[in-house]
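S.K.: can't give you the sequence, but here's the structure:
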């Protein structure tokens, strides 16, 4: 005779799901700094979009393993202001919608609302556009006219969601350039 405990399998699945957590920040700048501090301290962390119920003024959070919560909180202390660390259920991935458009002489890579255009022949960035964040003009002046392989990461230059999306577009553009996928 086999005895079944109601809900036992469900509880095991829920416990496995609850191994992840997210750190909630008040601003995009703090979230970007938070991810860097977590990684520098030797822990895995990735930027995600927090579920609507957990948003507290910022559309970015850092996903972590909850078992590392105490050590990560210590690493963040005094370096980055965060609102709290919460268990995470379900998916909270940033949309990874990257679109690529090939023109006769250029390639345009779009991530979110941000676009980067580079020359197929030289790898030189010829345009950056999109978004509505205050650092987009600054990013434009720092990156246009430079080679994809020699620029600093856009997310290191800016402190907004636009800079993060431009960074995602730049990563894809760099992969296209290095991989020779120019058509």
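M.R.: Great, that's in hand. This is a predicted model, so every value here is computed, not measured.
S.K.: going by C-alpha atoms from here, please, whenever you check contacts or count neighbours.
M.R.: Will do.
S.K.: check this protein for its longest helix and report it.
M.R.: The helix of greatest length in the chain, counted in residues with DSSP state H as the criterion, is given as helix 161-179.
S.K.: can you list the buried residues in that helix?
M.R.: Across helix 161-179, burial judged by 16 or more other C-alpha atoms under 10 Å covers 161-174, 176-177.
S.K.: against that first model, consider the following:
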């Protein structure tokens, strides 16, 4: 561990010596982000899909955050899958920090997780999905009909039955809800 790392808060951005710990992969289309996430996770990488910082005005509404130290290997893995990011940006300051995709609201008896424009709400006692809302993609009503009334973790995950950005965002909300509701 470097001397400066002793005084750094986890996830606080670049180190005092100016070196960034994390990088962002910027892609043109959401489908590329989804493929990159799968390829990188399958290769054992610790990555997160996040919202892009406001300073990055190109590409889609998602970025992949990765350990910058692994940049060359990440590029090699992506190239092997036929993926090429528009840009690889080091997180060099708080203004370039990616935005967390999740917003959580506790309604007392119910808990709602929002990811991008999709919301998933469960009954906190029974863990039954009581509402799915948001998005404008054609598969949202079908996904909602399949999920509402199901206990969290039982039945299909949104990614298994949806095929659009809304289905992907709902799956992120679903996975976050599972994580938050696990004992």
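M.R.: Nice, thanks for sending it over. Because the structure is predicted, anything quoted here is derived from the model rather than measured.
S.K.: just the TM-score for the two chains, thanks.
M.R.: The TM-score (TM-score structural alignment, normalised by the length of the first structure) is 0.71; 165 aligned residues with a C-alpha RMSD of 3.0 Å.
S.K.: of the buried residues of helix 161-179 of the first structure, which is the nearest to residue 119 of the first structure?
M.R.: Out of the buried residues of helix 161-179 of the first structure, the one with the shortest distance to residue 119 of the first structure is residue 177. That distance is 9.5 Å, counting by C-alpha to C-alpha.
S.K.: for the second structure, which segments count as helices?
M.R.: Along the second structure, counting by DSSP H, helices occupy 30-42, 71-80, 140-147, 158-161, 165-181.
S.K.: of all those helices, which one is nearest residue 109 of the second structure?
M.R.: For the helices of the second structure, distance to residue 109 of the second structure was read as C-alpha to C-alpha. The smallest value, 13.1 Å, belongs to helix 165-181.
S.K.: tell me what angle that closest one forms with helix 140-147.
M.R.: Here helix 165-181 of the second structure points in a direction 30 degrees away from that of helix 140-147 (axes from the mean of the first three to the mean of the last three C-alpha atoms, to 10 degrees).
S.K.: how far does helix 165-181 of the second structure sit from its chain's centre?
M.R.: With C-alpha atoms, centre = their mean, to the nearest Å as the basis, helix 165-181 of the second structure stands 9 Å off its chain's centre.
S.K.: what sits against the most centrally placed residue in the first structure?
M.R.: The residue lying closest to the centre of the first structure (C-alpha atoms, centre = their mean) is residue 47, at 4.2 Å. By C-alpha atoms under 8 Å, 6 or more residues apart in numbering, the residues touching residue 47 of the first structure are 31, 32, 35, 60, 61, 62, 63, 93, 94.
S.K.: one more pass at 7 Å, please.
M.R.: Neighbour list for residue 47 of the first structure: 35, 60, 61, 62, 63 [criterion: C-alpha atoms under 7 Å, 6 or more residues apart in numbering].
S.K.: could you find the counterpart of it in the second structure?
M.R.: Mapped onto the second structure by TM-score structural alignment, residue 47 of the first structure lines up with residue 49.
S.K.: go on, residue 142 of the first structure?
M.R.: Matched by TM-score structural alignment, residue 142 of the first structure corresponds to residue 146 in the second structure.
S.K.: which residues touch whichever residue in the second structure pairs up with residue 33 of the first structure?
M.R.: Aligning on TM-score structural alignment places residue 33 of the first structure opposite residue 35 in the second structure. Residues touching residue 35 of the second structure, when contacts are defined by C-alpha under 7 Å, 6+ apart, are absent altogether.
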